[in-house]
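Undergrad: Here is a sequence with its predicted model. Questions after.
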Amino acid sequence: MYDLHTHRNITFLDNLYIPCEALIRGDQTAIDLYGQQVYDNGFKERMLLEEKDLCAAFKNRFHFQASPLSEEEAEFPLAYGFVVYKNVVQVLHMLAAFYQPQNLYCINIDSKSPDGLKKLLRGVESCFPNVHVVIGPSIEWGSYEIVTAVWNCLSYAEKSAHAWKYYQYLTGTDAPLKTNLEMVRIFKALNGTMNMSYDIFNKTWLQGKQEDGSPFLPIYKSFIPALIPRPAATAIVGSSQVADYLKWLKGCWIPEELIWATIAGRPDLLPWPGAVPNSLMYQLKGTTEQMLAQLIKGRNKTQRITITEDFYGPATFDTPNQNWIARYQGWNSDDLLKCNKFTHTSCVFRVAELAALRNRPELTAHKINFEDQPVAFFCLLKEHLRRSLNPEPFDARNYTRLPEVELLRGVPLDELSMPKASVNRLRRETRG
C-alpha cells in the first residue's frame, strides 16, 4: 500500500534539469547562471486551458500523489486553506507539492482573479474529491475581506467530516520546506498546541475604534499563518464571541493580524485542550527582548548581529530557535537576513537564498514569485519531492521544546528551553 514509486507518472519536475544541489550548496557560478532563467507561465496556462481532459493533464504534468506515502501519514491527515488570486501555474505546482490524498484542501479564490485561474482550479476540484474551491470576496491589501477569505476555508474544514488533525494557511507565493511526513512528526510534537506569532499591535490599526469595545481584550498582533489543531478550530469556529469579535474588526486596518493571538490565547473566554494563555507568551517575549537589548546595548551593528545570532542560537533543519514555525518570512528590519530583494518590506526569496532556506526549521517559505528567478521555486519543489519519495531520518523532538508545548506540560516560565539557553548565554556574557 505504501510503495513510494508504484505507478508514478514522470512529470514536469522530473524532466526539468537544474543543478539544484549546487545551488543549494551556494555555488556562485550556478547562482549567477540560473538566476537569469525565466519561465513562461502564460504559455503553460494556455496549454492547460486547451486540454480536453484536465484530470489527465493535472496528473501527467504535476505530481499529485495518488496514495499515502506511509502508514504514519495516512493515520495523521492534515488540512490546508489557500488564499490565491494570480499565477495559476505556480499555484498548481504548489498545490501538487502539498497534496496528499488523505489530506483536506480548501482554496479561496479572489473574485477578481482571471477566468483562467478560476477554470483550472475548479478543474482541480472536479478531479480530486478532497479539494474544495470557493470564490471569495475581492481582496485589497489591509482590508477586511482577507478575514472573510481565511474564515471561508477554516469554517469549511472544521465543519467537514474529514478527520484532519492540524490545519494551516497558505498563499499563492508559499513553498514547502518540510515534506508531509516531516510535518506530521512536527505536528505530533506540538501535542495539540496552536503555533502562532505574538506581538504588540499598532493602535492606529483600529482606525479610531475604542479598544475597550472589543469582545476580546487585550488585543494582540499575530501573523495570519498559524498551525491550528482540530479542537482549537472547533472552539474558534463555534464561538459566538469570536463571531462578534470578527464583526468588531470590520473597519480596522490589517484586521487578519489581530485574530489568533487575541482569541486563541484566552482559555478563560475560549477554552479548548492545548490552549496556552497569551499573557504568558507575551511575558516570555518581553523578557527575551529585554535580555537581548541588554546584551547589544552600545554595540555597533556588526557586534549586534553576532550577539543576536549567539543569543538565539542556530536555527537548523530540525531545530527551531524561536517559537513561530508555521512560516519563514524575512523582513528588511532583520539584521540577520541576507536578502537581495524586498516587496512590501518582505524578502522575495531567490536563487541566492536557497542554501539558507534548505536549512530552515519552519514548515513553509514566503515569498517566492514565478516572475522573479523561478528556479528558486522549482529547486525547492524538486528537493521536497526527492525527500518525499526517499525519506531521510527526521526527528522532531526539538519541536517539543517550543514554549507553548513546554508550558502545556507544566514547565515554569523561567525554565523554558527558549529562552533558557539564551539566559545561560547572557550569564556567561555578563560574567565575562
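TA: Done, it's in. Note that the coordinates shown come from a computational prediction; the quantities given were computed from them, not determined experimentally. Residues are numbered from 1 along each chain as shown.
Undergrad: For the rest of this, base every contact and every neighbour count on C-alpha atoms.
TA: OK.
Undergrad: Report the secondary structure state of the closest residue to Pro271 other than its chain neighbours.
TA: Nearest residue to Pro271 in three dimensions, chain neighbours excluded: Ala235, at 7.3 Å (Cα to Cα, 6 or more residues apart in numbering). The three-state label given to Ala235 by DSSP: H, G, I helix; E, B strand; the rest coil is helix.
Undergrad: one more structure, for comparison:
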Amino acid sequence: NITCADILHGDPSLHSNSSIYTRIRQYLNTAYTPWVSIRKYFDWGQNCTEFKRIRGYVTEPLSEEEGKFPIAFTILAHVDIEQIERLLRAIYHPQNQYCIHVDAKSSVYTIQAIRAIAACFDNVFVATKLEHVIYAGFSRLQADINCMRDHLMFSTEWKYLINTAAMAFPLKTNAELVQILKIYNGANDIEGMHRRVLNARIKLEWIVVDQDIKQTGRKNPDPPHDLKIVRGSAYGVFSRPFVEYMMVEQKAVDLLEWSKRTFSPDEHYWATLHHTMRNPHLHPPGGYEGDPDTKPWLAVYANWEPYKPTSNTTCYGHERNSMCVFGVGDLPALIKRKELFCNKFVIKFEPTALECMEAWIRQK
C-alpha cells in the first residue's frame, strides 16, 4: 500500500535501511514486464488517434507563452521502445519538434516501431541518417550532428535545441523550460572544464576496431586553428544561432573533422566552441567568455561515481558505467534538483521509479 507520493516525499518507512524498503526493492527487481508488446506499437501506427488518446498525449499548447516559444529536442535512443516512448510522451508538446536518432545497430523491430510512433505526429521524425554508434567513438557525436541538421531543415521556428539520452527524464515542465530559456536570452548552457582535459583522449589517435574504440599508439596532430580543447558533457542546451554556427563556421567544421580520431569527442566538441576564454578567436552565438570551471551548468544532472570513497552523493539504485542508475530511493532528492533533466533511469530496474517520475512531472 505504497503510493508515489510516499516515495517522492521520502516516507520514513521507505528509508533504504528499513526492511520494508528492502522488500519493495526485491519486488520491483522481479516484477517488471513490458506494459505492452513491441507489436502493439505497429498496431497503434494504424490508429494514431487511439494511440494518442490511450497514452494521454498533449494535443495543443498548454499556454500562449509556450505556443510562441517552440523547442527542438533530440533523443538519442538504442533499446527499449517502451522507455523511449515514455520519454517522448513526457516532453511532447505540439508546438515543439522531436528528432529521434536510433542506433543503427538496434533491432529492425525497434527501429520500425519508433518509425511507427513518429508517423503519428507531424512534429516527430527519425533522423534521416542513422549511425552505428560506438561508445566513446565519433559516431556518437555524429548522431547528434545528424539530428541538428534535420532540425534546421525541418523548421525555422524553434528557439533552442536540447539533446537528451533516452534514459534521461525531465525535471522541468515545458512551461518551466520556456521560462528558463527566455531568461537565457540566447545564451547556451554547455558544461566546460578547461583544467581537467584528459590529454590521452585528444593527443593520441583512436579508431574503431571490431565495434570498439582502440588507441593506435600514434599521435594526433594539434587541433586546427590553434584551438584549445575544453572538456564538457555530451548534452547541453543550444541556441538556434549556435547550432547554425556549428554547421557553417569553418573553424567548427574543421574541429569536427579533427575530432574523428579522438576519444569521446562528444565530450569536447560543444564545450570547445562555446567557451571562449580558452579560444578568444572564436565568436559563437551565445558563447561564454568566463572561466568554464566556475560556471554553473543546468542542462542535466547525473550522479557520477557515487560509490567512490570521496563521493558526497548517495545512490539508492546501482552503478552502471560509473553512473548511478536511479531507484525509488533517489526520487525525493531528484525532484528538488535545479537541472532541466536527470540521467539515468533503466525501466527494467525498479520501474516504479520511472513511473512515479512520470506521475510527478504530469501533475506539475
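TA: Looks like it came in fine. Source: prediction; values computed, not measured.
Undergrad: Got a TM-score for the pair?
TA: The TM-score (TM-score structural alignment, normalised by the length of the second structure) is 0.85; 332 aligned residues with a Cα RMSD of 2.1 Å.
Undergrad: that older thread, wait, the residue nearest to Pro271 of the first structure sits on Leu269?
TA: No. When contacts are counted by Cα atoms under 8 Å, Ala235 of the first structure is not listed as touching Leu269 (10.4 Å).
Undergrad: Of these two, give the one with the bigger neighbour count.
TA: In this comparison of Ala235 of the first structure against Leu269, neighbours counted by other Cα atoms under 10 Å, the higher total goes to Ala235 at 17 against 14.
Undergrad: which stretches of the stretch 201-350 of the second structure form strands?
TA: Shown for the stretch 201-350 of the second structure, the strands assigned by DSSP state E, counting those that start in this stretch span residues 204-209, 212-219, 237-239, 300-301, 318-320, 323-325, 341-343.
Undergrad: Packing partners of the longest one?
TA: Think strand 212-219 of the second structure. strand 204-209 (3 or more Cα pairs under 8 Å, 6 or more residues apart in numbering; DSSP states H and E).
Undergrad: List the buried residues of the strand it packs on.
TA: Leu204, Glu205, Trp206, Ile207, Val208 (16 or more other Cα atoms under 10 Å).
Undergrad: Tabulate those residues (CSV), appending distance to Ala136 of the second structure.
TA: Formatted as CSV, the entries for these read as follows, by distance: Cα to Cα, whole Å:
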residue, distance to Ala136 of the second structure
Leu204, 14
Glu205, 13
Trp206, 10
Ile207, 10
Val208, 10
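Undergrad: Can you tell me which of those is nearest Phe154 of the second structure?
TA: Closest to Phe154 of the second structure out of these is Val208 (31.7 Å), distances taken as Cα to Cα.
Undergrad: Tell me who's in contact with the closest one.
TA: Ile134, Gly137, Lys214 (Cα atoms under 8 Å, 6 or more residues apart in numbering).
Undergrad: Which parts of the stretch 151-300 of the first structure are helices?
TA: For the stretch 151-300 of the first structure, applying DSSP state H, counting those that start in this stretch gives helices covering 180-190, 230-237, 240-248, 260-263, 278-296.
Undergrad: for the last one, packing partners?
TA: Under the contact criterion of 3+ Cα pairs under 8 Å, 6+ apart, the helices and strands touching helix 278-296 of the first structure comprise helix 301-312, helix 417-431.
Undergrad: what does the shortest one correspond to over in the second structure?
TA: This points to helix 301-312 of the first structure. Mapped onto the second structure using TM-score structural alignment, helix 301-312 of the first structure covers no residues at all.
Undergrad: contact partners of that helix?
TA: Contacts of helix 301-312 of the first structure from elsewhere in the structure, counted by Cα under 8 Å, 6+ apart, are Leu292, Leu295, Ile296, Asn321, Gln322, Asp335, Leu336, Pro419, Ser422, Arg425, Leu426.
Undergrad: Return the set of buried residues in that helix.
TA: Within helix 301-312 of the first structure, the residues scored as buried using 16+ other Cα under 10 Å are Arg304, Ile305, Ile307, Thr308, Phe311, Tyr312.
Undergrad: So which of these is the closest to Ser346 of the first structure?
TA: Checking the buried residues of helix 301-312 of the first structure against Ser346 of the first structure with Cα to Cα, the nearest one is Ile305 at 19.2 Å.
Undergrad: what residue of the first structure matches up with Ala166 of the second structure?
TA: Ala166 of the second structure maps onto Gly172 in the first structure, by TM-score structural alignment.
Undergrad: I figured its match hits Leu92, correct?
TA: No. Contact status for Gly172 of the first structure versus Leu92: not in contact, 9.2 Å apart, counting by Cα under 8 Å.
Undergrad: Pull the contacting residues for Ala116 of the second structure.
TA: The neighbours of Ala116 of the second structure, taking Cα under 8 Å, 6+ apart as the test, are Tyr41, Phe42, Trp44, Gly45.
Undergrad: Report the mean distance between the stretch of helix or strand the second one belongs to and its aligned residues in the first structure.
TA: When secondary structure is defined by DSSP states H and E, Phe42 of the second structure falls within helix 38-44. Superposing on the first structure places helix 38-44 of the second structure at an average distance of 3.5 Å from its equivalents, by mean Cα distance after the TM-score superposition for the first structure.
Undergrad: which residues touch the helix or strand just after that helix?
TA: Next along the chain after helix 38-44 of the second structure, taking DSSP H and E as the criterion, comes helix 48-55. For helix 48-55 of the second structure, the external contacting residues (Cα under 8 Å, 6+ apart) are Trp44, Gly45, Arg89, Cys120.
Undergrad: Which of the residues you listed sits closest to Ile111 of the second structure?
TA: The shortest distance between Ile111 of the second structure and any of those, using Cα to Cα, involves Gly45 and amounts to 13.2 Å.
Undergrad: what's the closest one in contact with, if anything?
TA: When contacts are counted by Cα under 8 Å, 6+ apart, Gly45 of the second structure is found next to Phe51, Ala116, Ile117, Ala119, Cys120.
Undergrad: ok, and the most crowded of those residues?
TA: With neighbours set by other Cα under 10 Å, the maximum within those is found at Ile117, which has 24 neighbours.
Undergrad: Let me know whether that one touches Tyr41 as I believe.
TA: Yes. Proximity of Ile117 of the second structure to Tyr41 meets the contact threshold set by Cα under 8 Å, at 6.7 Å.
Undergrad: Which position in the second structure pairs with Glu145 of the first structure?
TA: Using TM-score structural alignment, Glu145 of the first structure pairs with Ser139 in the second structure.
Undergrad: Name the residues of the helix or strand containing its match that come out as buried.
TA: Remark: Ser139 of the second structure resides in helix 138-154, with elements defined by DSSP H and E. Along helix 138-154 of the second structure, these residues count as buried under the neighbour rule (16+ other Cα under 10 Å): 138-148, 150-152.
Undergrad: Please report how far the match of Glu145 of the first structure lies from Tyr288 of the second structure.
TA: The span separating Ser139 of the second structure from Tyr288 of the second structure equals 27 Å under the rule Cα to Cα, to the nearest Å.
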